[in-house]
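Participant: Sharing a sequence plus its predicted fold:
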Amino acid sequence: MAAGQNCLVTNDWICGEYLRSRSQELTDATVQHIWITAVSVVIGLLVAFPLALLARRSRRFAGPVLGLTTILYTVPSLAMFSLLLPLFGLSAALVVTGLVLYSLTILVRNILAGLEAVPQEAKEAAKGMGYGPVRLLWEVELPLAMPALMAGVRIATVSTIALTTVGSIIGRGGLGNLIGDALPSFFKAQVLTASVLCVLLAVVADLLLLGVQRLLTPWTRIRAVRTGADTVAKAV
């Protein structure tokens, strides 16, 4: 115990006593970080999907939609939160709304790219079988666009995990709160632990979403296996 307490006194980067004594604080901050990230990405996806459909429908809409989402992504986070402050006050909604706006440029572009990459012959075949626009979208286009869509979700999620820390300026930054609180006194163990947890969250989230992508697109695994088999056969 004396050695553990000593690492706090000497302000070491790695300190087991800090992890033991602040475990609940670390857990609460991590849960808040996950909650803000998940809500932001889900809402961003719900907003981005109709925007991508609108952009695909006509070039007249594509320019404004892609331009607006790009402009939003270039706005500095502090300026974004300041602009949203009169609407949401110092609340979690302020952070979530800002993160949703930042995620749109990634999600809209990936969804649009996935839908536009669907082979024309696949759409024509579905129309020949009597598929209407809605059924064509949900049963043909969306499944074939899933790899690009999930790639966008993965990028947006990792980006949102990083940007969530900025919410610490209003006390809604998850692990960013711990980093912000520790910087003035340069509390090394807290800075390092919170930073490492942010990185771990990003890695775990990306791996989980990759697993979901593989489950939703089993044909890509079959294609990869066939490609590998063809390569081996040619080598032989």
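Facilitator: Structure's in. What do you need? Numbering: from 1, shown residues only.
Participant: going forward, measure contacts between C-alpha atoms and count neighbours the same way
Facilitator: Will do.
Participant: Spatially central residue in the chain, please.
Facilitator: Most central in the chain under Cα atoms, centre = their mean is T157, positioned 1.0 Å from the mean C-alpha point.
Participant: What strand or helix carries that residue?
Facilitator: helix 142-164 (DSSP states H and E).
Participant: Output the contacting helices and strands for that helix.
Facilitator: helix 23-57, helix 92-116, helix 188-216 (3 or more Cα pairs under 8 Å, 6 or more residues apart in numbering; DSSP states H and E).
Participant: quick one: buried residues of the very next helix or strand once past the shortest one?
Facilitator: So the one you mean is helix 92-116. Sequence order places helix 120-128 as the next helix or strand after helix 92-116, per DSSP H and E. Across helix 120-128, burial judged by 16 or more other Cα atoms under 10 Å covers K123, A126.
Participant: what's the angle between helix 120-128 and helix 142-164?
Facilitator: In terms of direction (axes from the mean of the first three to the mean of the last three Cα atoms, to 10 degrees), helix 120-128 departs from helix 142-164 by 120 degrees.
Participant: mind checking how far helix 120-128 is from the chain centre?
Facilitator: A distance of 32 Å separates the centroid of the chain from that of helix 120-128, by Cα atoms, centre = their mean, to the nearest Å.
Participant: what's next to the helix or strand following that helix, contact-wise?
Facilitator: Following the chain from helix 120-128 toward its C-terminal end, the next helix or strand by DSSP H and E is helix 133-136. The list of residues contacting helix 133-136 from outside it, by Cα atoms under 8 Å, 6 or more residues apart in numbering, reads K123, A126, K127.
Participant: Got another one to weigh against that:
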Amino acid sequence: MGVLGDAWTWLMTGSNWSGESGALTRLGEHVYVSGIALALACAIALPTAFYLGHIGKGGALAINISNVGRAVPVFAVLALFMLSPLRNAGYVPTIVALVLFAVPPLLTNAYVGMREVDRAVLEAARGMGMSGRQLFLRVELPLAYPMVMTGLRSASVQVVATATIAAMVGQGGLGRIITAGFNTYDTPQVVAGALLVALLALVVEGVLVAVHRVLDPSPSPAAVRATVPGARDGAADKAADSAGGDALRTDDALPQDRVTKTV
């Protein structure tokens, strides 16, 4: 508890949050770099995955090419960019490296989600006269939505965690807190920086989970019960069965002559 307690003290010290090198500034830099990288990765990966998944061709090749980004260490890519003319382009090297890292999970999950849509459902939609655009927007995309969001959550957490390497080449972000702690042998500061990165990743994960639930196109059980008559926990069906059984038992209990008169 000694190091954790000292890290908590560091986080609770106001002077560590203010100024150009304060934690608040570093947090803003981290969010900025991660957000730009994730937005660019989505702009590249999702349209490609949706198109290839819709036509059903070229997906395996695209996934294999994108997986090169997983095989190459992000720090190695960033180091190569820092040796190029891009080294004086601000955050561009870091953003490009993070984009290459974020594309594979986005592309793979979105493509798999599109291809896992039940073929029978697609044929039924075509039989109803849906165009290719309608088929994509009304059938394929809603059914692939859970896999797309899974890929987005995975890529987001990975980008937030990996963006700390920007500090290794002198750029901003929460990684600067960690590297500054290493340089001054300040272990509580190192732990505090790591905790901030972990907390930010958890917050991003929680926000995306909430967005997933809010935007989920599949109807909830409550909506189904409200829309379909008698679907409320099967209460109507049970009541009908019970009423029918009671009626039968009542008829059985009547004398034969009364049953005849009733008929």
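Facilitator: Yep, that arrived. Not measured: the values here are computed from a predicted model.
Participant: so how many other residues sit close to G113 of structure 2?
Facilitator: By other Cα atoms under 10 Å, 25 other residues sit near G113 of structure 2.
Participant: Same question for I177 of structure 2.
Facilitator: 26.
Participant: Repeat that for K238 of structure 2.
Facilitator: If we define neighbours as other Cα under 10 Å, then K238 of structure 2 has 12 of them.
Participant: Distance of it relative to A226 of structure 2?
Facilitator: 17 Å (Cα to Cα, to the nearest Å).
Participant: One more: L38 of structure 2?
Facilitator: Distance from L38 of structure 2 to A226 of structure 2, by Cα to Cα: 38 Å.
Participant: before we move on, the earlier item: include distance to P133 of structure 1 when you put the helices and strands packed on helix 142-164 of structure 1 into CSV, please.
Facilitator: Converted to CSV, these look like this (distance: least, Cα to Cα, whole Å):
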stretch, distance to P133 of structure 1
helix 23-57, 12
helix 92-116, 13
helix 188-216, 22
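Participant: Out of these, flag the one nearest G63 of structure 1.
Facilitator: Set against G63 of structure 1 and scored by Cα to Cα, these come closest in helix 23-57, at 7.5 Å.
Participant: Hmm, I106 and I155 of structure 1 touching each other?
Facilitator: Yes: the pair I155 of structure 1 / I106 is scored as a contact, 7.4 Å apart, by Cα atoms under 8 Å.
Participant: Comparing those two, which residue is more hemmed in?
Facilitator: I106 (24 against 16).
Participant: when you align them, which residue in structure 2 goes with the more buried one?
Facilitator: Alignment note (TM-score structural alignment): I106 of structure 1 maps to P105 of structure 2.
Participant: what's the nearest residue to its match if we skip its chain neighbours?
Facilitator: In this structure, P105 of structure 2 finds its nearest non-sequential neighbour in G151, 5.3 Å apart by Cα to Cα, 6 or more residues apart in numbering.
Participant: Tell me how far that neighbour lies from I36 of structure 2.
Facilitator: Applying Cα to Cα to G151 of structure 2 and I36 of structure 2 gives a distance of 17 Å.
Participant: neighbour-wise, which of the two wins?
Facilitator: G151 (22 against 17).
Participant: now G245 of structure 2, what's its secondary structure?
Facilitator: helix (DSSP: H, G, I helix; E, B strand; the rest coil).
Participant: Next, count neighbours for it.
Facilitator: Neighbourhood size, G245 of structure 2 [other Cα under 10 Å]: 12.
Participant: follow-up on the earlier one: neighbour count for L38 and A226 of structure 2, which is higher?
Facilitator: L38 (26 against 12).
Participant: so what's the aligned residue in structure 1 for the more buried one up against?
Facilitator: The alignment partner of L38 of structure 2 in structure 1, by TM-score structural alignment, is V41. By Cα under 8 Å, 6+ apart, V41 of structure 1 lies in contact with L99, V100, S103, V153, A156, T157, T160.
Participant: Kindly recompute the last result at 6 Å.
Facilitator: The contact partners of V41 of structure 1, taken as Cα atoms under 6 Å, 6 or more residues apart in numbering, number zero.
Participant: what about it, distance to A92 of structure 1?
Facilitator: V41 of structure 1 is 14 Å from A92 of structure 1, by Cα to Cα.
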